[in-house]
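J.: Kindly return the folded structure for what I paste below:
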Amino acid sequence: MRATGILAAMLVATAVSAPAKAQTATDRTRFEPGPCAVEVATDERIDCGLLIVPENRSRADSRLIRLPVLIFRSRAEAPAHDPVIFLTGGPGNSALAGQRSGRGNPFLEERDQVLLEPRGGKLTEAALECPAINALKGEIASGAIGRAQADARLTAAAVDCRADLVARGADLNGYTSAEAADDIEALRVALGYDKVNLYALSYGTRLALTVARRHPGAVRSLVLDSVLPPEVGYDETASANTWRALNSVFDGCSADPACAAAWPRVGEDFRTLAAGPDGSKVVAAITNALQDPRRIALIPRAIGAAAAGRREELSGWIASDAAAPTARGIRAIRRGSCRALVIAATTFDPSGPAARVRKSSPTRGQAVAQ
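T.: Model (predicted):
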């Protein structure tokens, strides 16, 4: 899960255990067809509009917010009445940004695919953006601000941003997983669909589970990719989970004779690199590599070579991660009702035969994944 600099990422509730209650402002919810919030292909059947919902459904006088909607229409003559709704991660990521075409989308062979910009997202009318935090993170990543000051500066920027949003009329109590889940149900009802298939990534999996809990009759199936369970406090567990994954890779290398001979100090080398002047970039690159099955087995080589002064591979990872964040997903919804497909975030045995690290050059001591 990636930090976004959007305050919504700090405000989403961690769990919702009760079913949805009667809502005081349901009659104010509607869908209005209109222009697309992003540029889309003109030779495809794509409909757009705005889902208009109360910012805080517990208040009868809550202001209305407008959430952009993008609908890729099915290519089937008689589409199923249960679309796929994609729930992005973050929280705070845009669901519509970069979504231009449905060409090649296998979902459209049988049903529509619907995208809803999450409340607080950058394409909404009431975006909860904190540009000062984004700028500050850039300074931290560049090394202009040291680690000793980073947390205090980020905290101060978050406090200032919150005050600014409240001063501009935002009701921050409305930015929870429960409200976002009710947005999905409001969208289903407004568009006239019988049920929905939820395809969710990272934080989106928590939202999907919240939708299923609050509106069980509306959900046909779930695809949960890289699950964030409702009971998990991500900020409290992320570091420990990252270390657990890293140690699994390091221990696997130590258990493999070839990898251990080529990179005998991979754990120590990583700590040395992480403490260096570009440590935050190194940590980000290795963390992203843990989420890419093609690179997991290459981590010992990238770390060991960089520690020895050969930084080409690691530098390439840093550059590519900055240019194009990792995207993952699947290409099919399973048939049947009330069915869930769960995809593990990263399931990998570093010492297993499918991803064995082998020494390829006696002189350079580099390893490759076979």
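
J.: only C-alpha atoms for contact and neighbour calcs from this point on.
T.: Fine.

J.: Counting neighbours, what do you get for residue 330?
T.: 10 (other C-alpha atoms under 10 Å).

J.: Give me the secondary structure label for it.
T.: With DSSP: H, G, I helix; E, B strand; the rest coil as the basis, residue 330 sits in coil.

J.: now the one 10 residues further on
T.: For residue 340, the assignment made with three-state DSSP gives strand.

J.: looking at it, it is touching residue 227, isn't it?
T.: No - Residue 340 lies out of contact with residue 227 (C-alpha atoms under 8 Å); the separation is 11.9 Å.

J.: Report the contact partners of the spatially most central residue of the chain.
T.: When C-alpha atoms, centre = their mean is applied to the chain, the residue found nearest the centroid is residue 89 (2.6 Å). Applying C-alpha atoms under 8 Å, 6 or more residues apart in numbering, we find residue 89 in contact with 1, 200-205.

J.: Strands along the protein, start to end?
T.: 30-33, 46-54, 64-72, 84-87, 113-116, 196-201, 219-225, 339-343, 357-359, 367-369 (DSSP state E).

J.: For these, give me a markdown table that also has mean neighbour count and distance to residue 323.
T.: Formatted as a markdown table, the strands of the chain follow (neighbours: other C-alpha atoms under 10 Å; distance: least, C-alpha to C-alpha, whole Å):
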| stretch | mean neighbour count | distance to residue 323 |
| --- | --- | --- |
| strand 30-33 | 16 | 34 |
| strand 46-54 | 21 | 28 |
| strand 64-72 | 24 | 25 |
| strand 84-87 | 24 | 23 |
| strand 113-116 | 24 | 24 |
| strand 196-201 | 26 | 20 |
| strand 219-225 | 24 | 23 |
| strand 339-343 | 15 | 26 |
| strand 357-359 | 24 | 27 |
| strand 367-369 | 21 | 24 |
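
J.: nearest to residue 246, of those strands?
T.: strand 357-359 (15.3 Å; C-alpha to C-alpha).

J.: From the contact counts, what lies against that closest one?
T.: Under the contact criterion of 3 or more C-alpha pairs under 8 Å, 6 or more residues apart in numbering; DSSP states H and E, strand 357-359 touches helix 257-262, strand 367-369.

J.: Residue 175 is nearest to which of those?
T.: Nearest of the helices and strands packed on strand 357-359 (C-alpha to C-alpha): strand 367-369, 43.8 Å.

J.: to compare against the first, here's another:
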Amino acid sequence: MPPRTTPHRRPARRLPATLAAATAGALVTGLAALPAHAGPRTHDPIGTVARTVGDARFEPGPCPRTADPVPDLARARCGTLTVPEDRSRSHKPRAHPGHGRRTITLAVAIMLAQSSRPAPDPIVWFAGGPGDDAVSEIPLATAGNLNRDRDVIFMSQRGTYSADPELTCPNIDRFNARALGLVSNAPATGRLHVAATRECRHRVDGTGAERRTYNDIESSADYDDLRRTLGIRKWNVFGISYGTHLALNYMRLHPKGIRSVGIDGILPPSTAGGAVTWKAAREGFDGLFRACEQQPACNTRYPNLRSTFLRLVSQLEANPVTTTVTVPGEPEPVEVVLDGSNLVTWLTSATHVAEGVPRSLDELAHGNPQRIAEQLAGGKYSPQAIGRVAHGLVYGVFCSQWTPYESRADIVRGGHRAFPTFPRSMLANAPQLAWLHDDCRAWDIPPAPPWIRDVTRSDIPTLALSGGFDAQTAPSNGAYVARTLSRATTVTVPYVAHVVFADSRCAQTITTSFFERPTAPDTRCLAGLQPPQFEIAP
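T.: Take a look at the predicted model:
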């Protein structure tokens, strides 16, 4: 994959010094573990029995390897799901021991409910990305108390870190870091982008993987196979970030067996692409700027913050600023070119640490780029930014489901609508999606069927959660998807960025209450929420 942050991956929480791994989607580690089960369970069969259903087989077994420690796995029930890599009838079988066609193996981990009498319908977790490993997101789910009353099931989506084959491309992650020293929209940068993509493609092909099968259609079938091989009649779905994109397609493709669906940080498949990424950035930025304007101390110290940001973007795109910063673990200072596109990229993630944004922009306006440059470099050079993301799955989704149905001109128009003052040189490369059409030509997979872009119509009870500061998936996307979901509850949590479940106790309360009562979640906590206290420089 090119040197980008995939736009719909859950970034790191609350690390003001560096936004550590925010641009690689790493989840915060070391979240507090929840207590073990309160007592003996009256009925607990999930994940204990090997079972074959059709071409799929679940086998109980040891818990999977993870890139970073996941202490919760010590009390998880684990196994693997084996499924065909390519379910299409036109596929030519390839030799594989014991099978007529190639299979892949997906890691499964089940966090048992804290309750001794859990509800019979578990929750299945759809990870962010595309390309994040669900097993690595267990600490996020348990910290939010999601497994209070229900077992929560995590399966590594095809191609991700705990799956076999594993389609990560560390060369791309390392290039993401080095690319901070390049001008974002220069043609030479684009050529290097594509070269990194080709190297990734060669690595993926070397695993024997069929690149065109890593997409929402096959992944949805994988989850349906998981439900059936675990013997689950009904389950609930909770998807974050890109996981909402997958969940909305899963609802259409395999509605049987779904009791309810929660989606947080919503990316509708019908609109996914660069244009909506521009729209999301505008909505998230405006939410943060309004909060500063409404706080007297912030508005007095940093007046016209929106105008300051827009002016800085145009100035830096015309005349980039180059600086060097020290990054923990790097033997030498690293170079950062701060141009208009990099400033937009920074703010897209910095909404997660909103308190410091006005001060950082003010310092930049007065000639000091260090704070912003340190945060950009700290994220991309973080160890959590290297080798975690399944770029084979990223491209499988983007290049079959997005770029065939959105032109460069569409992206430029979307950018101009959202930011009419931005230089045209920026608009074809949407936030965190630079050079995507060029990369997809190099990836060379066929488009998914056109119906993959249809809206999802369903009467399954759905909770559509958004954050008022979400600059990665637009807050308005909740209302958009609810138009065709007849039993949807739409909630926007103010003053919170992308994936509100990660950062908001109120969002966690709403989510757990929804799975208890899908038609009447408890939203009373919204009334007491307050804006952040913005940092005021002396």
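
J.: that older thread, would you convert the contacts of residue 89 of the first structure into TSV that also reports distance to residue 359 of the first structure?
T.: Converted to TSV, the contacts of residue 89 of the first structure look like this (distance: C-alpha to C-alpha, whole Å):
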residue	distance to residue 359 of the first structure
1	33
200	38
201	35
202	35
203	38
204	40
205	39
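
J.: Show me the two of those that sit farthest apart.
T.: Using C-alpha to C-alpha, the contacts of residue 89 of the first structure span at most 12.7 Å, a distance reached by 1 and 200.

J.: measure residue 415 of the second structure to residue 409 of the second structure for me?
T.: 10 Å (C-alpha to C-alpha, to the nearest Å).

J.: Name the residue in those two with the higher neighbour count.
T.: residue 415 (29 against 12).

J.: That one against residue 279, yeah?
T.: Yes - contact criterion C-alpha under 8 Å: residue 415 of the second structure and residue 279 qualify, at 7.4 Å.

J.: Format the strands of the first structure as CSV; extra columns: distance to residue 270 of the first structure.
T.: Listed next are the strands of the first structure as CSV, based on distance: least, C-alpha to C-alpha, whole Å:
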stretch, distance to residue 270 of the first structure
strand 30-33, 51
strand 46-54, 47
strand 64-72, 43
strand 84-87, 34
strand 113-116, 40
strand 196-201, 29
strand 219-225, 28
strand 339-343, 28
strand 357-359, 17
strand 367-369, 16
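
J.: For residue 308 of the first structure, which of those is the nearest?
T.: Of the strands of the first structure, nearest to residue 308 of the first structure by C-alpha to C-alpha is strand 367-369, at 14.0 Å.

J.: The closest one packs against which elements?
T.: strand 357-359.

J.: Average offset of the strand it packs on relative to the second structure?
T.: With mean C-alpha distance after the TM-score superposition for the first structure, strand 357-359 of the first structure departs from the second structure by a mean of 8.9 Å once superposed.

J.: So what does residue 137 of the first structure match up with in the second structure?
T.: Matched to the second structure by TM-score structural alignment, residue 137 of the first structure sits across from residue 176.

J.: Can you get me a residue count around that match?
T.: So residue 176 of the second structure, with other C-alpha under 10 Å, has 25 neighbours.

J.: That one touches residue 380, doesn't it?
T.: Yes - Residue 176 of the second structure lies in contact with residue 380 (C-alpha under 8 Å); the separation is 6.6 Å.

J.: what ranges do the helices span in the stretch 251-370 of the first structure?
T.: 257-262, 266-274, 279-289, 293-296, 299-307, 312-323 (DSSP state H, counting those that start in this stretch).

J.: which outside residues touch the longest one?
T.: Contacts with helix 312-323 of the first structure, where a contact means C-alpha under 8 Å, 6+ apart, come from 281-282, 284-285, 288, 302-303, 306.

J.: Of those, which is the nearest to residue 44 of the first structure?
T.: Out of these, the member with the shortest distance to residue 44 of the first structure (by C-alpha to C-alpha) is residue 288, at 34.3 Å.

J.: Tell me which residue of the second structure lines up with that closest one.
T.: Superposed on the second structure with TM-score structural alignment, residue 288 of the first structure falls opposite residue 349.

J.: what's the neighbour count on the aligned residue in the second structure for residue 73 of the first structure?
T.: Using TM-score structural alignment, the partner of residue 73 of the first structure in the second structure is residue 112. When neighbours are defined as other C-alpha under 10 Å, residue 112 of the second structure has 24 of them.

J.: how far away is the corresponding residue of the first structure for residue 150 of the second structure from residue 340 of the first structure?
T.: Superposed on the first structure with TM-score structural alignment, residue 150 of the second structure falls opposite residue 111. Residue 111 of the first structure sits 18 Å away from residue 340 of the first structure, going by C-alpha to C-alpha.

J.: picking that back up, reformat the contacts of helix 312-323 of the first structure into TSV and put distance to residue 46 of the first structure and neighbour count next to each item.
T.: Compiled in TSV, the contacts of helix 312-323 of the first structure are given as follows (distance: C-alpha to C-alpha, whole Å; neighbours: other C-alpha atoms under 10 Å):
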residue	distance to residue 46 of the first structure	neighbour count
281	39	23
282	41	22
284	36	17
285	36	21
288	33	19
302	44	25
303	46	26
306	47	19
